[in-house]
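Engineer: Quick one, what's the 3D model for this:
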Amino acid sequence: MADYRLGIDFGGTKIEIAVLDRSGALVLRERVPNPGIYQDAVIAVRDFVFDVEARLNAAPFQNKSSGKSTTSLGIGIPGAISPETGLVKNANATWLNHQPFGKDLDTALQRQVRVENDANCFALSEASDGAGAGQRVVFGVILGTGMGGGIVCEGKVIGGRHSIAGEWGHMPLPWLRKEEFPLPRCFCGNEGCLERYLCGASLAQDWKGVGHRNTAGIEQAAAEGDTDAARALDRYVDKLSRACAMIINFLDPDMIVLGGGVSNLSSLYERVPPLLQRHVITPTCTTPIVQNMHGDSSGVRGAAWLWPVDAGVTS
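Structural biologist: I've put the predicted structure just below:
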């Protein structure tokens, strides 16, 4: 029997699973609602995984000498597991915070489960077999409801001492302009975080006003003469270019891959790269800024890639 790699994208409202075969091809992709209650969510993940494995006729990965078909399992969450406490931190699904999610999943599923930040999973997916495949250092960016980033070096996620490496959204917008004051307050308690400027809702509000959250149609509106749309896009491109220049100055990745709803704006890939040179401290900046390859399946695919390629191989 074939070995499978299972990945789960654990979102605030849904739990999505993807199954990859050993070549990385997608075998199955399904989702169920997230109950939004901690204990119920652990049970929902357990039942979902057991159901999928039963349909695949595959045994859970325990060790390489089991002699059985095996599956490994990785899970991406909107937060991180604290190395100090083993508890979830920084999750925007706040009911998940301060819970031993990784340990409880290990117990419920009777195996070791790898839990990682969802932006890191996105970056890993794109670095493994997506837009960043073949690049040594990839910085993956999510520009959506919130904002996050992940660093992958030579196929491995760089989590950092506190599991917060790549938390780009909670760095301040660099090279501030007078008109950008006063700084907006972020949910993290600080002011001026990149997330407050570059998430989808911020672009929508800059275009249509407070309360708007949808950026759909902004490029077409700008092309048809909507000056509010054009100016909002101009401001967004300028801020994104400064943010990317900061990444290049301290990390100098081989590629920056954009994901999330805002990444579907085609003008970003034409307009941001030429603006980098103003702030990047090198005579010529050639860092590619590209759109993701796997779309909204990239995060769940990345969760499946959390185990090394040879995990679960049986002889």
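Engineer: switch to C-alpha atoms for all contacts and neighbour counts from now on
Structural biologist: OK.
Engineer: so how many other residues sit close to residue 293?
Structural biologist: Counted with other Cα atoms under 10 Å, the neighbours of residue 293 add up to 17.
Engineer: Which secondary structure state does it sit in?
Structural biologist: Secondary structure, DSSP: H, G, I helix; E, B strand; the rest coil: residue 293 is coil.
Engineer: what separates it from residue 97, distance-wise?
Structural biologist: Separation of residue 293 from residue 97 (Cα to Cα, to the nearest Å) stands at 31 Å.
Engineer: tell me what the helix or strand hosting residue 202 is packed against?
Structural biologist: Element membership of residue 202 [criterion: DSSP states H and E] is helix 200-208. With contacts taken as 3 or more Cα pairs under 8 Å, 6 or more residues apart in numbering; DSSP states H and E, helix 200-208 sits against helix 227-250.
Engineer: quick one more, to check against the first:
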Amino acid sequence: MTITCFDIGGSAIKGAVAADPAALTNLGRVDTPLDDFAAFIAAIAGMLAVGAADAASAVAISITGVVDPDTGIIKCANIPCIDGRTLGADLSASLRRKVLIANDADCFALAEAVAGAGRGHRIVFGAILGTGVGGGIVIDGRILEGTAGIAGEWGHGPAAATSAGDPPIAIPRFACGCGQVGCVDTIGGARGMERLHLHLHGETLRSTTIVANWLAGDAAAKRTIECLVDLLASPLALTVNIVGAGIVPVGGGLARVPELIARLDTEVRRRILRRTDRPLVVPGTLTVEPGLIGAAILGLSA
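Structural biologist: This is a model prediction of the structure:
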């Protein structure tokens, strides 16, 4: 069986044909039409034509946003033309194919659980530390779909501590884009790191610069990273305790800083109930197209 899989974000649509998640035939990428649904469908249809997959084959999509499994309605602020639509049904009717859709963090977690760092573990929590904070849960090779499509979202809810570091320093409860205050998303990820650095030192720097300065031994950056890890470790440890994850692969831009993930792993293992000397929080191993791999697994296992 061959399927066509897509990884769709606010900037680009990437496609591939897959008979096996380990062997993707890349179809390239096109810009994501943000405000024109007809153009959005046409972009996907055009890549399908390039792939020349069997007319009866399914389409599997990893996408930014959350799909309610009961209604099929997607909530996606990044792509306004699909927000509020029954996207799977609409695409299926237009493309005349079965269409499967999952959140991109869920697809990352699925890819790592089946083909990456999570192989051999029953329960995998995929943590995203990119621009913001997200996650997905995979149990026995299946994505856990929560009510309204929400599960694994450890980045949201007023869970961030109000002090961090040694010696402790007060941390404000920053407002979050989800409408709450004090979310982990506000102090984790790249934007959270930048917000923390500004709060601690009155200096506006990009996250890449803060990380580079930290690795070079800069004292201010060291303090920022210390507070960041302290603020992230407790909610992530709580998530591990609740979910029972055997491994936590990390994706997103900060996963490309192994020294940072190693620090976070040490702190999380110090705070969970289960005692282990083995790494728990680890960089994801599928650094090339995990979204497409996750979508391929989703489609091929349906």
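Engineer: mean deviation of the helix or strand that the helix holding residue 202 of the first structure is followed by from the second structure?
Structural biologist: Tracing the chain C-terminally past helix 200-208 of the first structure and defining elements by DSSP H and E, one meets helix 218-223 next. Superposed on the second structure, helix 218-223 of the first structure shows a mean distance to its aligned partners of 2.8 Å (mean Cα distance after the TM-score superposition for the first structure).
Engineer: what's in contact with helix 218-223 of the first structure?
Structural biologist: Residues from elsewhere that reach helix 218-223 of the first structure (Cα atoms under 8 Å, 6 or more residues apart in numbering): 207, 228, 229, 230, 233, 265, 267.
Engineer: Could you export those as JSON lines, including distance to residue 56 of the first structure?
Structural biologist: JSON lines is the format used below for the contacts of helix 218-223 of the first structure (distance: Cα to Cα, whole Å):
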{"residue": "207", "distance to residue 56 of the first structure": "48"}
{"residue": "228", "distance to residue 56 of the first structure": "52"}
{"residue": "229", "distance to residue 56 of the first structure": "49"}
{"residue": "230", "distance to residue 56 of the first structure": "50"}
{"residue": "233", "distance to residue 56 of the first structure": "47"}
{"residue": "265", "distance to residue 56 of the first structure": "38"}
{"residue": "267", "distance to residue 56 of the first structure": "42"}
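Engineer: Quick check: the gap between the residue most central in space within the second structure and residue 130 of the second structure.
Structural biologist: Nearest to the geometric centre of the second structure sits residue 105, at 3.2 Å (Cα atoms, centre = their mean). Going from residue 105 of the second structure to residue 130 of the second structure by Cα to Cα gives 11 Å.
Engineer: So the residue nearest to the centre of the second structure, which state does it fall into?
Structural biologist: Once three-state DSSP is applied, residue 105 of the second structure turns out helix.
Engineer: aligned partner of it in the first structure?
Structural biologist: Correspondence of residue 105 of the second structure to the first structure, assessed by TM-score structural alignment: residue 119.
Engineer: Wait, its match touches residue 139, no?
Structural biologist: No: using Cα atoms under 8 Å, residue 119 of the first structure is not in contact with residue 139; the gap is 9.9 Å.
Engineer: returning to that earlier point: tilt between the helix holding residue 202 of the first structure and helix 227-250?
Structural biologist: 140 degrees (axes from the mean of the first three to the mean of the last three Cα atoms, to 10 degrees).
Engineer: ok, residue 153 of the first structure touching residue 134?
Structural biologist: No: contact criterion Cα under 8 Å: residue 153 of the first structure and residue 134 do not qualify, at 10.7 Å.
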